[in-house]
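any chance you can model this:
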Amino acid sequence: MRKRAIITSALPYANGEIHLGHVASTYLPADVTTRFLKMNDVEAYYICASDDFGTPIMIQSEKEKKTPQEYVAHWNKRDYDDFTAFDIAFDFFYRTSSQENIEFVRYVFNKLVKNGHIYKSEIIQFYCKNDNKFLPDRYVTGTCPYCKADDQYSDLCEKCGRVPEEIENPKCAICGALPVKEKTTHYFFKLKTFGDALYKWLDENQNLQKDVKKYVQNWITSGLVDWDITRDISWGVPVPGDESKVFYGWFDNHLAYISTAVKFLNDKGINGKEFWNSADIYHFIGKDIVYHHYLFLPAMRLGIDQEYKLPDFIPTRGHLTLQSKKISKSRNWYIGLKEFLEFYPADYLRFYLVSINPYSQDDLNFDWDDFAVRINSELIGNLGNLVNRALGFTKKTFDGEIPSPDDYDDKDKDAEAKIMGLASELSVLMNQNHLDRALKKIMEFSTYFNQYFQHKEPWKKGPGTNTCVFLSVNAVRSIAIALYPFLPKSSEKIWQQIGLSGTVSEKQWNEISKIAVNPSHKLGDITPVFAKIEEEDIKKRKEKFETK
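This is a model prediction of the structure:
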């Protein structure tokens, strides 16, 4: 672990609201990781931006009688507001349409040209006579030539994750008509020439997921194809010397990771480029954009002589389904983040999504009934119960004042050892990005102290009562710190009820394993941290959701 880090997430497309599927695989894991790194004295910055360019935005802005600039400005603000409500704490949220990113994209292109990695070629492209326009990328759908999945985009098969050289059975995604082929001239990036260098980089980077590396290396072995990096539309970054064309979104958008981070750091008086190259670089993504982040992105950085270093970590997770069905905004089968947070606290969703989300490409499923059960039985029945009984008993029996412990028996010694070992046990899992396992470990710690409290029976006021209370309150303090990256608001509530000064966010990670609530310390006001989700409430949510 370096003492510097830049964390990014796949950029949200500025063309609609953020839903639960977006946050599950990328933004929430990135946020949890950033908070953890900062608690370990890492100078870490979480950087993001709205992805502003492309045909969908141009067409939708026309429909709404807005300029593309007005349209993306609306979604940039709305997305940031929704993320903030979910306690996603970006250090800087910018936009790919920023002047800084436009200039950087053109700079990278010119350097790639200078280094001999770009060529110009006349191609045949799909054209819709009905709509009178060339049909780039997601405006042509058809059958994937590799896995034969139907209804896939021409620039990405969501089934197998590959980028088709040419889609089969094409149709116009705007009107459904059969497109014709017309000549046009585009610029290409020589991706094929980077096969050996990419394979070597993947081989040597031990931080990348082995299963992802393996099939990306298989793609390389089976042969890469050069990459068409320009489009015949008006909304995008203009190509230097050929302003009638713009860059393909996947050429410019990931460069905003760099341009946004550099702007933010430079504005803080830090040398942004030097910081980037001396930091751990994390790109959190979903499995549908592996091809871009494991091939296109590193190849472009190699093509500019690694002026900006390649990523150290690309945590990749699966897709979220809802009630075991694929999320589809067009079919209205999704839950908007804003709507969800109108009914339940952000920490309930953060807890659930981390709990069900392994560090793998396996898909995960949001289920209303399972959500309610996990919140009620685990978050409330286990963790909330420990907080209430340890602090509540101390308030009632000792007037909120921590007693001096008696001599420790074997159970007490084991309990103290649990506290002393928690920080290091969690650190191993957090550094490996097994966030679900780390949260589970916190819950196991809470279960242990619930059982410890039950075994010691302090309500009988027998020998060892003082020690039980002393250690149980300190265990609650440990939980408050350990829980902060996952449930920031709830951890602060627990911290305040313990009556400790400052905030949890100011604490160092290693303080999890300190016995720091001393005898005579006075607790704050004790109230339940969480509220139960009623069965009738979930029934209403399900009915409303399924009739949307």
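
for the rest of this, base every contact and every neighbour count on C-alpha atoms.
OK.

what about the strands in the stretch 51-200 of the chain?
Using DSSP state E, counting those that start in this stretch, the strands of the stretch 51-200 of the chain run over residues 92-95, 118-128, 133-134, 140-143, 152-153, 168-172, 180-189.

pick the most buried one from these.
Ranked by mean neighbour count, the strands of the stretch 51-200 of the chain are led by strand 140-143 with a mean of 24 (mean count of other Cα atoms under 10 Å).

the closest residue in space to Ser478 that isn't next to it in sequence: neighbour count?
Nearest non-adjacent residue to Ser478, counting by Cα to Cα, 6 or more residues apart in numbering: Ile512, 4.6 Å away. Counted by other Cα atoms under 10 Å, the residues lying close to Ile512 total 26.

another for comparison:
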Amino acid sequence: MIFERKIWVITSALPYANGELHIGHIRSTYLPADIFTRFLKMKGFKAYHVCGTDEHGTPILARAIEEKKTPKEVVDYYHEIIKRALQRTHIAFDIFSRTTKPHHYKMTQEFYKRAKKAGYIYIKEIPILYCEHDNIALPDRLVKGNCPYCGAPNQYGDHCEVCGRTYSAFQLKNPRCVICGNPPVIKHSKHAFFALSEFTDRLEKWVKNKLKLTKGVKEHVLHWIREKLQDWDITRDINWGVPVPDIPNQVFYVWWDAPIGYVSFTKELFERIGEDWASVWIEGNGYIVHFIGKDIIYHHVLFWPAMLMANDFALPNEIRVRGFATLEGEKMSKSRGIYIGLEEFIRYWPAEYLRFYWGSTTPESLDDGDFSLREYRERINKMLIGEIGNFIHRVLTLIKRGNICEGNIDENLLKRALNLFNEYENKMISNQFNEAIECVILIARLGNKVLSETEPWRNLQTETSRKILITLFNFIRLISIALSPILPVSARKLREMLNIPPTENIAYNNVLNSLDRNFTLESIRRFITEVKKVKPLFRKITENEIKRLRSKLRL
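Just a heads-up that it's a prediction; the model follows:
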């Protein structure tokens, strides 16, 4: 059983520190990882959400050159911007570190040395583009030219923003250095290569028999393996990155460096809190779950596990993958005005509305999800407010109005809610968060149906009315803990209203161990005494708010 593991390490793919986050960024990675970690903690498990900014690579170097800044100035700025945006969206990390920290450099170099000692690193001479004017090698983001496929001008040396095709920098037509505009020359350089092909059989067995992946992702990965894995060039001729110990004037390719952050950040965290990081990452006594977007499957399911194998480290137990986000059916683009920044959204509405929207509309699937303003307003107003919020407000208002503090519980009705709560838990542990949220909605929907059928407000003092409202009070208590991983702020406000302890794990045990008559009546009495007025948890989204934001988008 996976619950027997003592320590869970949940990772989110490292956000790249060269730009702000938009509303789609949290869909595939940060929100699902946050929901899952919060759920595990609520149930009392040692679970740690590990992440940080990825701060190396040629795009950062290119941005620094463009903005006439140092790469360090660029990553310092965007680390704080990204960290703040995620905090404001209630994404909780146990550590949010950086790949520019010295301990990360040390571990990245140690990974390389162990892999080389084991025979998985070799040196090979390759051609590179070089600017003789600036005396600098030109990796893909430091060279521009015409797309070799569609002819679009001013395209970088890795892919075309116009036609979407990928290619090598050597294929660009009329290439030029992004710094001075001069055409580059071809030179040769000795690079370190990681022998990924050596791990073909081990990776195939692991993917087939041990790693927890969705069927669609597994089919993609096995197809890549059958097509034969290629060795990876893992060093670059630039000066921004983790230095290669035995090759002067080179740094590691960002995809050798970045995933090691999962380990170095865990080590940093565990040394601070007194846990044993090696027990998880080397001895395999923990349970490791990666949350990623579909664009980095190859890196996480093949390249990164091979790096771990080369170092005799533990492999991840699950890799959870979700698709991209579009905006009103269009790919998000700041330059085209089809874009909503994460912090911009929070200036309009509570961050929990975005959490509810993506949480309830995002299955664990490679399919992309669309942020539609019309559907967003409808889902918040009709589901979150119209079903969940309305149910909570109706029941609590009736209990307070009727001073309902004596009566019995309808055990059969409560059992139906508990069955839905158990289904919620099953969906949560299997990463089907959209279906888990549907279970919460169904609890509220069942409660609303019972209210409509019994109409307790007609006479609040009958035995039937009291029994219904006392039972539905327990529905709300279940909802207050079920919503904790999804809407942590609103769930805490609701628990405060119900006199349930604010700490999630204590609240979870408190509610599930106190659904009997005596505990329930005691909770109701305290609620009636201490809550002066029942206030709605949520406010509706207005049509004017939608129009105001839509007017800013070029749709």
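
how close does the residue nearest to Ser478 of the first structure get to Thr193 of the first structure?
50 Å (Cα to Cα, to the nearest Å).

also Lys542 of the first structure?
52 Å.

and Gly384 of the first structure, by the same measure?
57 Å.

what of Val529 of the first structure?
57 Å.

of those two, who's got more company?
Val529 (18 against 15).

can you pull the contacts of the alignment partner in the second structure of the more buried one?
Per TM-score structural alignment, the equivalent position to Val529 of the first structure in the second structure is Leu537. Residues near Leu537 of the second structure by Cα atoms under 8 Å, 6 or more residues apart in numbering: 389, 490, 493-494.

can you check Ile258 of the first structure too?
So Ile258 of the first structure contacts 276, 308 (Cα under 8 Å, 6+ apart).

rerun at 10 Å
6, 8, 47-48, 101, 104, 264, 272-273, 276, 308-309 (Cα atoms under 10 Å, 6 or more residues apart in numbering).

out of these, who has the most neighbours?
Thr8 (28 neighbours).

pull out the buried residues from stretch 365-377 of the second structure.
365-366, 368-371, 373, 376-377 (16 or more other Cα atoms under 10 Å).

export these to JSON lines and tack on distance to Gly145 of the second structure?
Shown next, in JSON lines, are these (distance: Cα to Cα, whole Å):
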{"residue": "Ser365", "distance to Gly145 of the second structure": "36"}
{"residue": "Leu366", "distance to Gly145 of the second structure": "32"}
{"residue": "Asp368", "distance to Gly145 of the second structure": "31"}
{"residue": "Gly369", "distance to Gly145 of the second structure": "33"}
{"residue": "Asp370", "distance to Gly145 of the second structure": "33"}
{"residue": "Phe371", "distance to Gly145 of the second structure": "34"}
{"residue": "Leu373", "distance to Gly145 of the second structure": "38"}
{"residue": "Tyr376", "distance to Gly145 of the second structure": "41"}
{"residue": "Arg377", "distance to Gly145 of the second structure": "43"}
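
which part of the first structure matches whichever strand or helix holds Glu219 of the second structure?
Assigned by DSSP states H and E, Glu219 of the second structure belongs to helix 215-226. Aligned by TM-score structural alignment, helix 215-226 of the second structure corresponds to residues 210-221 of the first structure.

how about the helices of the stretch 351-500 of the first structure, start to end?
368-374, 385-398, 410-431, 435-456, 465-483, 488-498 (DSSP state H, counting those that start in this stretch).

average distance between the last one and the second structure?
Read that as helix 488-498 of the first structure. Compared with the second structure after fitting, helix 488-498 of the first structure has a mean deviation of 1.2 Å; criterion: mean Cα distance after the TM-score superposition for the first structure.
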